[in-house]
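Undergrad: Show me how the following folds:
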Amino acid sequence: MRAGCDLSRRVRAAAALALRAVAAAVLAVPAGVVSSAPVAPLACARPLFLTFDTGHMGVAPLVADVLARHQVRATFFLANERTLTDGSSLDAQWAPWWKARAAEGHLFGSHTHDHVYWRADRPDGRFDMRATFGPDAGRTRVMDAAAYCAELDRSATRFTQMTGQRMAPLFRAPGGKHSPALLAAASRCGWAHVPWSPAGFLGDELPSERYPNRMLLERALRDIRPGDILLAHLGIWSRQDVWAPAVLEPLLDGLRQRGHCFATLAEHPAYRAAVARGRQP
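TA: Okay, the predicted model is just below:
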């Protein structure tokens, strides 16, 4: 993800209203209205959904340690990104790390394999896309719906190779960039898109000189509300102040003190039916 946070006041207010509706659904909608599959009850009345996108993986072991000590289950979105060790986040070096996270009960979705950004819709129904990594990195490529679905499937296939488990049918478009047509194409091949909440943008990809860790922590603790989907990464190249565990650990502590609990998107009312279907053989 390379998200920005300079939303206009009007857009921010509208987004906040939308996310409050999601929060209300988390707190009030009976499970049977969303899915007939049995769903474990949430641990509290103020749930949050912590998610991580891949990155250079430099903080991945620290993130895993913090999550394990705090007994927090998160949702990870996987792309094959370049790492600090000159490999890639889904290569053989990192396969044991992903397998261990799967064994711990975290949830996993696709971030496209080559971190492919949507650029524009074409009149013929195809899409202009640009990969950040892989053989087509930095070049605009025209993809039809089948090609985009195949790109999402590549991460799922690699995840199964590494862990022996199946990926949930959830994805996050890199940069949050998409169109209604792209989401519809992904939906037709079984993928549900997961954005993040305005307050859930935790800012670990913002410039350190303007957004120091202290500011990011204070803002998150002030603004996060029940039902929010939180977004962070497993390493951002451009940030000088390392976000995890410097912010992650006090953030989890502070949110717990405010009565929040954490769940994977398998328990989110907008996604649990899709996750339940995806887990069926």
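Undergrad: drop to CA atoms for contacts and neighbour counts, all remaining ones
TA: Will do.
Undergrad: if I pick residue 191, what's in contact with it?
TA: Counting by Cα atoms under 8 Å, 6 or more residues apart in numbering, residue 191 touches 169, 170, 171.
Undergrad: wait, I meant residue 182
TA: The neighbours of residue 182, taking Cα under 8 Å, 6+ apart as the test, are 121, 127, 145.
Undergrad: of all the residues you listed, which comes closest to residue 152?
TA: Of all the contacts of residue 182, residue 152 sits closest to residue 145, with 10.8 Å by Cα to Cα.
Undergrad: thinking that closest one is in contact with residue 186, fair?
TA: Yes - in this structure, residue 145 is within contact of residue 186 by Cα atoms under 8 Å, at 7.2 Å.
Undergrad: Compare the two (neighbour count), which wins?
TA: residue 186 (22 against 19; other Cα atoms under 10 Å).
Undergrad: what about that one, distance to residue 18?
TA: 22 Å (Cα to Cα, to the nearest Å).
Undergrad: for residue 197, same thing?
TA: The value you get for residue 197 to residue 18, if Cα to Cα is used, is 9 Å.
Undergrad: before we move on, back to that, need the contacts of residue 191 in CSV with secondary structure, can you?
TA: Listed next are the contacts of residue 191 as CSV, based on DSSP: H, G, I helix; E, B strand; the rest coil:
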residue, secondary structure
169, coil
170, strand
171, strand
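Undergrad: I have a second one here; can you model it like the first so I can compare?
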Amino acid sequence: MLSHHQLVTRRLLLAVAGLGLLSMSGCEFPAVDGGDGAAPSAAPGTPTPPSAPASPATSTGPAPTPLPPQPRSLSNPLFSLAADDRLVALTLDDGPDPVHTPLVLDILHKYGIRATFFLIGENAARQPALVREIARQGHHIANHTWTHPDLRSVTETQIRDELRRTSDLLGEATGRTPTWFRAPGGDWSDVSLQVCADLGMRPMGWSVDPQDWSRPGTSLITTRVLAAIGPGSIVLNHDGGGDRSQTIAALETYLPVLLDEGYRFTAPQ
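TA: Next up is the predicted model:
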């Protein structure tokens, strides 16, 4: 078995070799400042599940007034997989994008990797054929709201509309209602978690964030993923929301490195 020092050295050599090939083919891009994403905030505290209603006592009198529907129990976002081997999940946010998403699909097909795409409803509405193609290739499609708002600053009614419209659209396009939801920017709130549960979804976060949304350069995206990944990691990348050429070049570089090291990819159900 390779020592930690040998493993790190091997990763760097493979990554540099991959980046050299990408630079020769024009896939490397200079780092730029800024971006159109946001770093995730800390997850909220664990909500207290509501108590189950007591069963009404038997009576010969009038039937008791039915209790109102109880909200589903909340769950905290999933930030990593329960895995003791090299099983990881790749997730992509903010698509579908007519330029970048097909390129990501080509890379995933090339390496036989199944991923989870967190789609924005208004983007999916403009690209229904691309939504169907993502599903046709066996990837998991999930809910990332309709307009990508900060869910901490909108009403419960707005949150419910954002999530319900997106789930309805994706369900109609693919024949399968989304089972996972991710808050834009990772900005969860108790209300958004409750609505997520009410609509039959579970919240998913991430444990590896190379901040590719800020376009820091292909080399830095690659280095951050390889340095942070481990058994059970959920990796965050973006296929929409701006120029994702650096992300695409990084995927082409680090995915074969991880596969060579024995990592396997899954899309949580």
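Undergrad: sorry, back to before: preserved in structure 2, out of the contacts of residue 191 of structure 1?
TA: Contacts conserved in structure 2 for the contacts of residue 191 of structure 1, counting by both residues aligned by TM-score structural alignment, their matches' Cα atoms under 8 Å: 169, 170, 171.
Undergrad: counterpart of the first one in structure 2?
TA: The pairwise alignment with structure 2 assigns residue 169 of structure 1 to residue 179, based on TM-score structural alignment.
Undergrad: quick one: the spatially closest residue to that match that is not a sequence neighbour from residue 195 of structure 2, how far?
TA: Closest residue to residue 179 of structure 2 apart from its sequence neighbours, by Cα to Cα, 6 or more residues apart in numbering: residue 201 at 4.5 Å. Using Cα to Cα, residue 201 of structure 2 is found at 9 Å from residue 195 of structure 2.
Undergrad: With residue 22 of structure 2 instead?
TA: 43 Å.
Undergrad: Residue 110 of structure 2 now?
TA: Separation of residue 110 of structure 2 from residue 195 of structure 2 (Cα to Cα) stands at 37 Å.
Undergrad: show me where the stretch 51-200 of structure 1 has helices.
TA: Ranges of helices in the stretch 51-200 of structure 1, per DSSP state H, counting those that start in this stretch, are 60-70, 95-103, 145-163, 180-188.
Undergrad: what's the most buried one of these?
TA: helix 145-163 (a mean of 19; mean count of other Cα atoms under 10 Å).
Undergrad: Tell me what angle that one forms with helix 180-188.
TA: Interaxial angle, helix 145-163 of structure 1 versus helix 180-188 (axes from the mean of the first three to the mean of the last three Cα atoms, to 10 degrees): 50 degrees.
Undergrad: so how many other residues sit close to residue 266 of structure 1?
TA: Using other Cα under 10 Å: residue 266 of structure 1 sits among 23 other residues.
Undergrad: Looks to me like it is in a strand.
TA: No - according to three-state DSSP, the state of residue 266 of structure 1 is helix, so it is not within a strand.
Undergrad: Might one say that it is in contact with residue 275?
TA: Yes - using Cα under 8 Å, residue 266 of structure 1 is in contact with residue 275, at 5.7 Å.
Undergrad: starting at the chain centroid, how far to the host helix or strand of residue 27 of structure 1?
TA: Using DSSP states H and E, residue 27 of structure 1 sits in helix 9-28. Using Cα atoms, centre = their mean, to the nearest Å, the mean C-alpha position of helix 9-28 of structure 1 is found 18 Å from that of the whole chain.
Undergrad: Give me the next element, helix or strand, following it.
TA: Moving toward the C-terminus from helix 9-28 of structure 1, the next element (DSSP H and E) is helix 31-34.
Undergrad: Could you give the residue range in structure 2 aligned to that next one?
TA: For helix 31-34 of structure 1, there is no aligned range in structure 2, judged by TM-score structural alignment.
Undergrad: so how far does stretch 146-154 of structure 2 reach from one end to the other?
TA: End-to-end distance (Cα to Cα), stretch 146-154 of structure 2: 13 Å.
Undergrad: Oh, that last question was meant for stretch 122-140 of structure 2, not what I typed.
TA: Length of stretch 122-140 of structure 2, first residue to last, Cα to Cα: 18 Å.
Undergrad: which residues does the match of residue 169 of structure 1 contact?
TA: 142, 143, 200, 201, 202, 269.
Undergrad: how about the strands in structure 2?
TA: Assigned strands in structure 2, in chain order: 87-95, 116-119, 140-143, 180-181, 202-203, 234-238, 264-265 (criterion: DSSP state E).
Undergrad: mean shift of the last one relative to structure 1?
TA: Plainly put, strand 264-265 of structure 2 ends up 0.5 Å away from its match in structure 1 on average once the two are laid over each other (mean Cα distance after the TM-score superposition for structure 1).
Undergrad: The third one now?
TA: Once the two are superposed, strand 140-143 of structure 2 sits an average of 0.9 Å from its aligned residues in structure 1 (mean Cα distance after the TM-score superposition for structure 1).
Undergrad: which bit of structure 1 covers that strand?
TA: The aligned range for strand 140-143 of structure 2 in structure 1 is 107-110, by TM-score structural alignment.
Undergrad: and that stretch, how far from the chain's centre?
TA: Remark: stretch 107-110 of structure 1 is offset 8 Å from the chain centroid, using Cα atoms, centre = their mean.
Undergrad: Stretch 15-29 of structure 1 too?
TA: On Cα atoms, centre = their mean, the centre of stretch 15-29 of structure 1 falls 18 Å from that of its chain.
Undergrad: Check stretch 247-263 of structure 2 too.
TA: With Cα atoms, centre = their mean, you get 18 Å for stretch 247-263 of structure 2.
Undergrad: neighbouring contacts of it?
TA: Counting by Cα under 8 Å, 6+ apart, 11, 14-15, 18-19, 22, 27-28, 86-88, 100, 103-104, 107, 111, 212, 215, 218-219, 221-222, 225-226, 237-239 sit against stretch 247-263 of structure 2.
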